[in-house]
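In: quick one: sequence plus predicted model below, questions after.
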Amino acid sequence: MKIGLYFGTFNPIHAGHLIIANHMAEYSGLDQIWLVVTPHNPHKKKSTLLSDHHRLQMVHLAVEDYPKLKPSDIEFRLPQPNYTVNTLAYLQEKFPTHEFSLIMGEDNLNTLHKWKNYEVLLQNHNIYVYPRLDNGTPDDAIAHHPAIHRVGAPVIELSSTFIRQSIKDGKNVRPMLPAKVWEYIEHNLFYKK
């Protein structure tokens, strides 16, 4: 089975995340997309980051009507701070019959050369890249690497930061969130302060 890994804090997961994940599931040749919730780094200031279990719960609520999208808490069980290359090694060992690929925005591709053991990622995994408006220029060797696959997904310029600030400012963000996620945020009074 071909699995695409879509990493994020998902604080909160929003319509843009779902559009990208679903597009990858339907148009890239991947069988499933796992939305990997990144745990809170204990060495970083928490600021507005909700607890791991609340963010994971929102991903569960968001994807329950999408059979090809799966929430994943795999990084919650790995030593922190964690690196993507370690997560992939762990997953490959745990699920030897699966083929794991990364999903990232063009903006992340531009900094891939700064990732720990990025050469190992390129050597062992495909990377599916979706467009961003302000994408800069990736390193030529990476941009044209055979492991890089650009997918003509919709350009989504919606951010969790914008949504959190809008909630704090008392704005109606309901259309930007899956209905059950919006209800969960409202019920728990998240991002109000």
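Out: Right, received. Where do you want to start?

In: could you use CA atoms for every contact and neighbour count after this?
Out: Fine.

In: give me the element Glu119 is part of.
Out: helix 118-124 (DSSP states H and E).

In: packing partners for that helix?
Out: If contacts are counted by 3 or more C-alpha pairs under 8 Å, 6 or more residues apart in numbering; DSSP states H and E, helix 118-124 sits against helix 84-94.

In: which residues does the following helix or strand past the helix it packs on contact?
Out: Note on helix 84-94: by DSSP H and E, the next helix or strand toward the C-terminus is strand 99-105. Contact with strand 99-105 is made by 1-7, 88, 91-92, 125-132, as judged by C-alpha atoms under 8 Å, 6 or more residues apart in numbering.

In: dump the residue contacts of the residue of the chain most remote from its centre.
Out: Relative to the centre of the chain, the most outlying C-alpha is that of Gly170, 26.4 Å out, by C-alpha atoms, centre = their mean. If you count contacts by C-alpha under 8 Å, 6+ apart, Gly170 has them with Lys192.

In: once you drop chain neighbours, what's closest to Trp193?
Out: To be clear, residue 193 is Lys; Trp isn't right here. Computed as C-alpha to C-alpha, 6 or more residues apart in numbering, the closest residue to Lys193 that is not its neighbour in sequence is Lys168, at 5.8 Å.

In: what about versus this one:
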Amino acid sequence: MTGIFGGSFNPIHLGHTGLAQWIVQQGYADEVWLMVSPQNPLKEENSLLPEKQRFSLARTAVRHIAHVKASDFEFHLPRPSYTWQTLQALEEAYPTQEFALIIGADNWLCFDKWKNYKKIVENYKILIYPREGYDITSALPENVTLMNAPLFRFSSTDVRRRLIKGEDVSEMIDRKVHERILSEHLYETYRHNTTKNK
């Protein structure tokens, strides 16, 4: 089974890769694809790196991690891309594979707001990882599993905030990713904009 772990990965950090590794090691999935989400043309975020840069950093982060890979599959789908459509397109492209959706507890608690959420629950396994402050107390459908995964307390938002301030993030992101962010001057534009707007 292939676990689909979607996100903007802006930037990818050790929480993302650590969780993906844990899921494979614990046997919840045979492999995990980190599905980098494309930019939404209807939504602007001034700290969002271009999708190809985010995907390239994700590939760097997983270069030595067995059974975990970065995927740009959604880049080639109509936009905006919804999870249901992505899962359907994956099934069509890889008819012999079984896919499971990996989401955080925060997303599960608002899952009824997702497009075609009932169809996702009916047709796919869902693996939920815990998020601090988001407790799931209600019963779960048979094909939905709350994993007893470790909590990774930092986020991409926190990594970006530190990068923009010029603070150390070496314990939060992969060494090669960190080197690339510095050498390619990524997020510096946002640091200058933030300084200008103060």
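Out: Great, that's in hand. No experiment lies behind these values; they were computed from the predicted model shown.

In: what's the matching residue for the residue nearest to Lys193 of structure 1 over in structure 2?
Out: Aligned by TM-score structural alignment, Lys168 of structure 1 pairs with Ile164 of structure 2.

In: and that match, how many neighbours?
Out: Ile164 of structure 2 has 20 neighbouring residues, counting by other C-alpha atoms under 10 Å.

In: with the one 5 residues further on instead?
Out: Under the neighbour criterion other C-alpha under 10 Å, Val169 of structure 2 is assigned a count of 17.

In: so which helix or strand takes in His192 of structure 2?
Out: helix 188-196.

In: contacts made by that helix with the rest, please.
Out: With C-alpha under 8 Å, 6+ apart as the criterion, helix 188-196 of structure 2 contacts 46-47, 163-165.

In: quick one: the helices in structure 1, in order.
Out: 15-27, 52-63, 84-94, 106-109, 118-124, 140-143, 160-168, 179-188 (DSSP state H).

In: the third one vs structure 2 - mean distance after superposition?
Out: What it means is helix 84-94 of structure 1. Following superposition, helix 84-94 of structure 1 is found to deviate from structure 2 by 0.4 Å on average (mean C-alpha distance after the TM-score superposition for structure 1).

In: quick one, that helix and strand 99-105 angle?
Out: Angle of helix 84-94 of structure 1 versus strand 99-105, following axes from the mean of the first three to the mean of the last three C-alpha atoms, to 10 degrees, is 150 degrees.

In: what packs against helix 84-94 of structure 1?
Out: Against helix 84-94 of structure 1 (3+ C-alpha pairs under 8 Å, 6+ apart) you get strand 99-105, helix 118-124.

In: then the fourth one?
Out: Judged by 3+ C-alpha pairs under 8 Å, 6+ apart, the packing partners of helix 106-109 of structure 1 are strand 127-130.

In: ok, the second one next?
Out: Counting contacts by 3+ C-alpha pairs under 8 Å, 6+ apart, helix 52-63 of structure 1 is packed against strand 32-37, strand 69-72, helix 179-188.

In: try 6 Å this time
Out: Helices and strands touching helix 52-63 of structure 1, by 3 or more C-alpha pairs under 6 Å, 6 or more residues apart in numbering; DSSP states H and E, are strand 69-72.

In: check the fit of the strand it packs on onto structure 2 and give the mean distance.
Out: Looks like 0.6 Å for strand 69-72 of structure 1 (mean C-alpha distance after the TM-score superposition for structure 1).

In: find me the equivalent region of that strand in structure 2.
Out: Under TM-score structural alignment, strand 69-72 of structure 1 corresponds to residues 68-71 of structure 2.

In: what's next to that stretch, contact-wise?
Out: For stretch 68-71 of structure 2, contacts defined as C-alpha atoms under 6 Å, 6 or more residues apart in numbering pick out 31-35, 58-59.

In: how far does stretch 30-46 of structure 2 sit from the chain's center?
Out: 7 Å (C-alpha atoms, centre = their mean, to the nearest Å).

In: same question for stretch 186-193 of structure 1.
Out: Distance, stretch centre to chain centre, for stretch 186-193 of structure 1: 22 Å (C-alpha atoms, centre = their mean).

In: from Tyr27 of structure 1, how far off is Phe100 of structure 1?
Out: As for Phe100 of structure 1, its distance to Tyr27 of structure 1 is 16 Å (criterion: C-alpha to C-alpha, to the nearest Å).

In: of those two, give the one with the bigger neighbour count.
Out: A direct count of neighbours by other C-alpha under 10 Å for Phe100 of structure 1 and Tyr27 places Phe100 higher, at 25 against 12.

In: how close does the more buried one get to Ala25 of structure 1?
Out: 13 Å.

In: now Lys193 of structure 1
Out: 36 Å.

In: the more surrounded of those two?
Out: Neighbours were counted for Lys193 of structure 1 and for Ala25 using other C-alpha under 10 Å; Ala25 has more, 21 against 10.

In: fine, thanks again, bye for now.
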